[in-house]
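In: predicted model follows, preceded by the sequence.
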Amino acid sequence: MEKFNRYLVTAALPYANGPVHIGHLAGCYLPSDIYVRYLRARKMDVKFVCGTDEHGVPITIKAMQENVSPQDIVDKYYAVIRDSFAAMGISFDIFSRTSRQVHHETAAAFFKEMYDKGLFEERESEQYFDEIKQVFLADRYIIGTCPKCGNDRAYGDQCERCGSSLSPDELINPRSALSDAVPVKRKTKHWYMPLQQYEPWLKQWILEDHKEWKNNVFGQCKSWLDNGLQSRAMTRDSNWGIKVPLPDAEGKVLYVWFDAPIGYISATKELTENWADYWCKEDTRLVHFIGKDN
């Protein structure tokens, strides 16, 4: 007897700063499409949602490199990615995008509800600032020498040669990716999610309840938990993204990894008036197909 009355299937939101390639199709979109077609053949109630992830630092960097606006970049690659999926016959019920108004409203509402419940820590900290460009620098805007392997093109969040996770303060001879100037430290305020408060149930859910996961996935999650989770900023200093819905947050947007996963919900809202049935009811099965980098 069928346990679920409806299915919601999501495929990973491709990032709108370049085209999709055959690896993306083989790893995520063809498998999800096959599964959805199977459910449809069984006459199941199923919605298949996807869309482009359109905020974050790589898009703004690409826009500066091409001397266009971030909106120009995401408009270009949204069309390229949408048309590629259509040409491959991927049968999404909706292919949305996180720059749409419904997504901005939905993600801002999530943040505001969490803020009202006191789930964030408000902190003032010193962050790197480019005095030539007059902007705070996100981690990916800071380049320097990796302290682990000596790569002189490491980013402020990661060295892509040795794979080490980094912070901007760890870089040797940091400089701005925007102007090549040596950045200075200035004070700024952000809202942090105290991930360490959720360690107990995450350990139970990951380490005890999901032993069927692949070894590399289980091991990566276990290493983060073993090292102890830390508070992480859910906002950024930027003019590209979803504005933080607070009165004292001028020039600040939601961190892209806060807003992007909400894109699955906002796409469902855009698709159907009874969207909540697919997210909130116990007799719905939610299935995510994600890329290997996630």
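Out: That came in fine, so what should we check first?
In: C-alpha from now on. contacts and neighbour counts both.
Out: Fine.
In: got the contact list for the closest residue to Cys221 other than its chain neighbours?
Out: On the basis of CA to CA, 6 or more residues apart in numbering, the spatially nearest residue to Cys221 that is not a chain neighbour turns out to be Ile206, at 7.5 Å. Counting by CA atoms under 8 Å, 6 or more residues apart in numbering, Ile206 makes contact with Phe218, Cys221, Lys222.
In: let me know the closest of those residues to Thr188.
Out: Cys221 (30.5 Å; CA to CA).
In: may I see the buried residues of whichever strand or helix holds that closest one?
Out: Element membership for Cys221 (DSSP states H and E) is helix 215-227. Neighbour counts using 16 or more other CA atoms under 10 Å place Lys222, Leu225 of helix 215-227 among the buried residues.
In: so where do the strands sit in this protein?
Out: Assigned by DSSP state E, the chain shows strands spanning 6-11, 46-52, 94-97, 121-130, 135-136, 142-145, 154-155, 172-176, 184-194, 231-233, 235-237, 252-254, 284-289.
In: for comparison:
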Amino acid sequence: MLTRTLVTAAPPTPNGDLHLGHLSGPYSGADIHTRALRLQGTPVRYLTGSDVHQSYVPLKARALGEDPLALADRYADVVAAIFASAAFEADTYVRPQHSRLHREAVRDFVTTLHRAGRIVPRTAEGLHCAACDRYLFEGHVSGGCPRCGADSDGNSCEECAWPNVCTDLVDPVCNTCGATPVTRTYERLVFPLGQYTDRLRALHAGTAMSPQLEELCAGLLAGELPDIPVTHPTDWGLPVPVAGFEGQRVYVWAEMVPGYFAELQEALRAEGADPAGWREEWNASRIVQFFGFDNGYFHTVLFPALMMAYDDGLRLPDAFVTNEFFQLDDAKFSKSRGHAIWADALLAEVPGSVVRFALAHDRPETARTSFTWDRFRRLADEELAGAWQGWLDGLFRRVATVGGGRVPEPGTPTPSQAAFASAVDALADACFAAFAAETFSPQRATRCLGELVRLATAFAAGQSRLLAARPADDRARTAVALEARAARTLAACAHPLMPDFARQLWHALGLPDEPTRDAARAELPGTGSHPVAPGPHTFFTPLPADIDTRVMGG
């Protein structure tokens, strides 16, 4: 039985700031899942990095008149700062341009595939811009998706997630000068993806994924999979370590596979272990990968096939967790149109726990969802600063009144009190089920937390006559102890979603160290009396009335 887990999040491209659409996807999802596993005592690593060799980096640098590597480093710093503000605690955040282990992993990956005949030279047509004298692929070219007709860049469609081979784009144009490209013949190293159809079908049959990802995989494997160039005649990326192709660069999406291996190697190196032992840990771990649905083809088809070709004994992913697009007022985030809320601007004005709760509450799990300021205010002001803060304020007053500043030692609960305790336990179980990879749903987890608070608020109201009439009664002490236990459960269940709030509540309750799942399960009676921390305890406050203008700059 596997006792370890490796969690990967598709690395962000360092060509700009992160907006809320970015923040709501793989990075928050991977962090939530990782924290939930740790809370339950499972050894886990959260691996990610910087996707520096995407074509969008030099394109952005050229537009700004900057050096691509300097731009990539600057934006990688921005991303790292945002991760810190949002409390995304990845074990590694690898920058390939500064990682010897990354370069060596990619070199070994490509040379191994070539030596084994898994990638082969092949001559085929590609797109060329005569005006720019440039080979066009990925971000260098756009046109209509040959599958769905939506606007698409080269190699894959953001809308339907199907791949293209660039030459099949409808009415392609060069994204630099707008010219219509011509076709030219190029020799590249290609990966015959179609040879792995049956093995991929078997993998998908046993791998946890969303219904829409299942449908994408079924559709892709129902047809003939294309040969995928793993080298391109371009000047951005890692040089190809194969004789005759030194002037080409490794396709960044092929580079990402050994990039995940390098992230694990860097994590081992950072703790003083031998990076060469990465295979042993990889194969002994459950592999859970987080990525946007638009990258579904890469992670579910191309990457596993490349892993099979590279090392037949390598463990393949156990679960794929995806998200759809998170939009702003029902339209895609767009920097060019000024239609965006930047993560660093929001986190500078709003506590990370509030931002994380709102993003989890409306996470685009199976369909696109949208951010609106009205909805954000309702969640922050009415739910958190209103219902949650209101119940917790009352709880600490009741601890002071009934327990003299200590959580009382509970006695034997009445039937209604026992029913409340059982209901809290059931909500905790449901919440942690929502953190599991197979049933991952931060949306559902936030509803469980909200229902826990509503249940506890109703319970407190129902016990109010007892507490007013007989505050020294054993039943009154039990009622307050059960409420405190519900708050302790809230802290444990909220920790994956809102770690800063969870720690604050945990310590306010007089509990040591970090929240744990087992502590939330502790049986009553027998919890034991203990003092709470001196108040007041302010966990949430209403948002400023002008929060939207403060964040959006006007």
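Out: Received the coordinates, thanks. Computed from a prediction, not measured in an experiment: that's the story for all the values here.
In: most distant residue from the centre of structure 2?
Out: Ala469 (50.1 Å; CA atoms, centre = their mean).
In: ok, that one to Arg475 of structure 2 distance?
Out: 11 Å (CA to CA, to the nearest Å).
In: and the helices in the stretch 301-450 of structure 2, which stretches?
Out: 303-310, 343-349, 352-361, 373-377, 389-403, 415-435, 442-469 (DSSP state H, counting those that start in this stretch).
In: reformat these as TSV; add distance to Val165 of structure 2.
Out: Shown next, in TSV, are the helices of the stretch 301-450 of structure 2 (distance: least, CA to CA, whole Å):
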stretch	distance to Val165 of structure 2
helix 303-310	17
helix 343-349	34
helix 352-361	35
helix 373-377	40
helix 389-403	54
helix 415-435	37
helix 442-469	36
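In: Gly144 of structure 2 is nearest to which of these?
Out: Going by CA to CA, the one of the helices of the stretch 301-450 of structure 2 nearest Gly144 of structure 2 is helix 303-310, 25.0 Å.
In: what is the corresponding segment of structure 1 for that closest one?
Out: Under TM-score structural alignment, helix 303-310 of structure 2 corresponds to no residues of structure 1.
In: which one of the strands of structure 1 lies nearest to Asp277 of structure 1?
Out: strand 284-289 (7.4 Å).
In: superpose on structure 2 and give me the mean offset of the closest one.
Out: In the superposition against structure 2, strand 284-289 of structure 1 averages 2.5 Å from its aligned positions (mean CA distance after the TM-score superposition for structure 1).
In: contacts for that strand, please.
Out: 4-12, 28-29, 31-32, 277-279.
In: then stretch 255-270 of structure 1?
Out: 10, 13, 49-51, 53, 55-56, 94-98, 102-103, 106-107, 233-236, 241-242, 275-276, 279.
In: so which residues of the stretch 51-200 of structure 1 form helices?
Out: Going by DSSP H, counting those that start in this stretch, the stretch 51-200 of structure 1 shows helices at 57-66, 70-88, 101-116, 199-203.
In: relative to Glu131 of structure 1, which of those helices is closest?
Out: Per CA to CA, nearest to Glu131 of structure 1 of the helices of the stretch 51-200 of structure 1: helix 57-66, 17.0 Å.
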